[in-house]
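Trainee: I'll drop the sequence and a predicted model, then ask my questions.
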Amino acid sequence: MLKLGLIGKGISRSQSARLHVLLGRMCGIEVTYDYLDSEKIADFDLIGQLTVCAKDGYAGVNVTHPYKTEARKLIQRRKRLPEALGAVNTVVFREDGWRGDNTDYVGFMRGYRGQFGDQAPGTVLQMGAGGVGLAAAFGLHGLGADRILIHDKDADRGHELVATLKAGGANVAFIAEADLSDAIRNADGLINCTPVGMNQYPGSPIDAALLGGQKWAFDAVYTPVETAFLHSAQKAGLSVMTGFELFFFQGIEAFEVFSGAQIDGDAARIEYFNAYPEALTG
């Protein structure tokens, strides 16, 4: 049996359990996956909860908002994780110590290559500098983006991400509101890493009138899968990648880390949509 879990705050709507259980079934591994919600655990403490999980036989846990940054400070990173990437969303408990990974980062790159092949990202304008924005931006750097342009309504947070990316060697700049429209028009790729477009936050972070000259777009939102932003981007002739790809591949990457198995992404996609057809629409 492979005992897994998710640590986070307000995580009752997470779809991680059903993905990991399905991947286990594909590999002939019985998987249990528990939701360890800090809102429901008295006197919650991250290091304390991780210690309990390790003692209780968990192979590893996923870590989500708002504990990814704290987890990175506590846990030794796996070698493939850039040193400057200050967030961990996957923790593996090993006899020689705990190891941290960020499968949002590697999952974004795997999803991008699956969707766009060897197409270079070019110059990319990214909306949002939060947790998923951090992973996506480092993923862009890993994919060889020529230049990464960051915009966030919270300018301090945006500048912080820019500084972090520069420390990792990226060619990056912050884009202020006054320069945003021109940056969108001139970009090769557009990314939404804000909550705008989610079922509870309808709309698009980018004016559809600015779309048309770019090559590709990605929306980290996956509920719904087809967001207003991606609908407009596709209508304007852009190739698109949905937020489901990030959810799907970060989950596969995490399961591979936990189990040591290698997952066929195409086969897993078929199995997942057969089991959960509603995931196609979010």
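Mentor: Looks like it arrived, so ask away. As the structure is a computational prediction, the values presented were derived from the model and not from experiment.
Trainee: hey, let's count contacts and neighbours off CA atoms from now on
Mentor: Will do.
Trainee: quick one, strands of the stretch 101-250 of the chain?
Mentor: Remark: strands assigned in the stretch 101-250 of the chain by DSSP state E, counting those that start in this stretch are 123-127, 147-151, 172-174, 189-192, 216-219, 239-241.
Trainee: The third one: how far from the chain's middle?
Mentor: Put plainly, it is strand 172-174. 20 Å (CA atoms, centre = their mean, to the nearest Å).
Trainee: Below is an additional structure, to be compared with the one above:
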Amino acid sequence: MQKLYAVLGDPIAHSMSPVMHNDLFGAYGIHAHYHPLLVKKETLQEAVTGLKAIGISGFNVTVPHKERIIPFLDYVDPLAAAIGAVNTVVNIEGKLQGYNTDGTGYVAGLQTVLSDFKDRRTLVIGAGGAARGIYFALAAAGVQQMDLCNRTAEKAELIKNECPYEVETNVYSKDMAEKVLSQYGLIIQTTPIGMSSAATDMPLSLQHLDSKTFVSDIIYNPLYSPFLLAAKNMGAEVQNGLPMFVYQGALAFELWTGIKPDTNRMKKLVLSHLGG
């Protein structure tokens, strides 16, 4: 019988996960199919119950469900529990087990282009599930100075205080972060701002950006968000969310199947579908 996999989110039409994972299933001879599922916040519990009832083999979780899904799972990996967010679920003998591959996937993608990231003062914009995963993974990798910028200071303070790794962190408002932007060697944008191809909004102004700063945005569709385009136009080196997307997907695929997939194949496939 064909195995079923999925990705839960809202919005979900932009996701390249079905393209990527269905190609991998074919490449490795696995009889399975991966579906995108639009799930509203108010129906998340019912959706998870239904997926468990039909015996889904595994699924990914994206915005806005990464934190909300935890109470509906049977087991949560300690790292995912510490982060407070799950992006990958595996069904083991009827028990739904949650993991977080966002942060480790981000670091894997970043170190392919930035070998000295551990030594750079870093600013993480946002305080949602992806931000927590990235912050924890970078702290675990040895980043010593990493500040947080979020419109709700309390959420950023929770990330700072709950991280099990030692890291020097300031929590800034948008206005404060904009004033000290030139101090950073690495800036990471983790919010959904700019996800729409028609979007023009940016999470903060880059007026004081140093052109030597490496600027990263976890959005991959569109390939260049307004934030990345602005940074690129100011001379900064940039990276979109495609490497993070590919590596977190590869880690999820390995959790589901035990197979380490070809990440170059995955990247080329997604790029071809995005017109890059």
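Mentor: Cool, got the structure. The structure displayed is predicted, hence computed values, not measured ones.
Trainee: Now do the same for residue 252 of the first structure: its match in the second structure.
Mentor: Aligned by TM-score structural alignment, residue 252 of the first structure pairs with residue 250 of the second structure.
Trainee: so is its match in a helix, a strand, or just coil?
Mentor: helix (DSSP: H, G, I helix; E, B strand; the rest coil).
Trainee: for it, what are its contacts?
Mentor: 260-263 (CA atoms under 8 Å, 6 or more residues apart in numbering).
Trainee: JSON lines for those residues, including neighbour count?
Mentor: What follows is those, written out as JSON lines (neighbours: other CA atoms under 10 Å):
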{"residue": "260", "neighbour count": "12"}
{"residue": "261", "neighbour count": "20"}
{"residue": "262", "neighbour count": "13"}
{"residue": "263", "neighbour count": "14"}
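Trainee: Of those residues, just say which sits nearest to residue 80 of the second structure.
Mentor: For these, the residue nearest residue 80 of the second structure by CA to CA is residue 260; the value is 20.6 Å.
Trainee: Quick check: that closest one touching residue 249?
Mentor: No - the criterion here is CA atoms under 8 Å, and residue 260 of the second structure misses it with residue 249 at 10.4 Å.
Trainee: Not counting sequence-adjacent ones, nearest residue to the residue nearest to the spatial centre of the first structure?
Mentor: The centroid of the first structure falls nearest to residue 104 when counting by CA atoms, centre = their mean (3.4 Å). Closest residue to residue 104 of the first structure apart from its sequence neighbours, by CA to CA, 6 or more residues apart in numbering: residue 250 at 5.1 Å.
Trainee: mind listing what the residue nearest to residue 168 of the first structure when sequence neighbours are not counted touches?
Mentor: Computed as CA to CA, 6+ apart, the closest residue to residue 168 of the first structure that is not its neighbour in sequence is residue 84, at 5.4 Å. Residues near residue 84 of the first structure by CA under 8 Å, 6+ apart: 164-165, 167-168.
Trainee: Residue in the second structure paired with residue 84 of the first structure?
Mentor: Checking TM-score structural alignment: residue 84 of the first structure goes with residue 82.
Trainee: What residue in the first structure is paired with residue 51 of the second structure?
Mentor: Correspondence of residue 51 of the second structure to the first structure, assessed by TM-score structural alignment: residue 53.
Trainee: again, but for residue 156 of the second structure
Mentor: Residue 156 of the second structure maps onto residue 158 in the first structure, by TM-score structural alignment.
Trainee: Might one say that its match is in contact with residue 126?
Mentor: No - counting by CA under 8 Å, residue 158 of the first structure stays clear of residue 126, with 10.2 Å between them.
Trainee: Spit out the residues that contact these two alike.
Mentor: Both residue 158 of the first structure and residue 126 are contacted by 150-151, under the criterion CA under 8 Å, 6+ apart.
Trainee: related to what we said a few turns ago, closest to residue 29 of the first structure out of the strands of the stretch 101-250 of the first structure?
Mentor: strand 239-241 (30.4 Å).
Trainee: By how much does that closest one deviate from the second structure on average?
Mentor: Here the mean offset of strand 239-241 of the first structure against the second structure after fitting is 2.0 Å, by mean CA distance after the TM-score superposition for the first structure.
Trainee: for the residue lying closest to residue 21 of the first structure once chain neighbours are set aside, what are its contacts?
Mentor: Computed as CA to CA, 6+ apart, the closest residue to residue 21 of the first structure that is not its neighbour in sequence is residue 31, at 5.3 Å. Contact analysis of residue 31 of the first structure by CA under 8 Å, 6+ apart lists 1-4, 20-21, 24-25.
Trainee: Likewise for residue 133 of the first structure?
Mentor: Shown in contact with residue 133 of the first structure (CA under 8 Å, 6+ apart): 126-127, 193-194.
Trainee: go again using 7 Å as the cut-off
Mentor: residue 193 (CA atoms under 7 Å, 6 or more residues apart in numbering).
Trainee: ok, the alignment partner in the second structure of it to residue 271 of the second structure distance?
Mentor: Mapped onto the second structure by TM-score structural alignment, residue 133 of the first structure lines up with residue 131. Separation of residue 131 of the second structure from residue 271 of the second structure (CA to CA, to the nearest Å): 24 Å.
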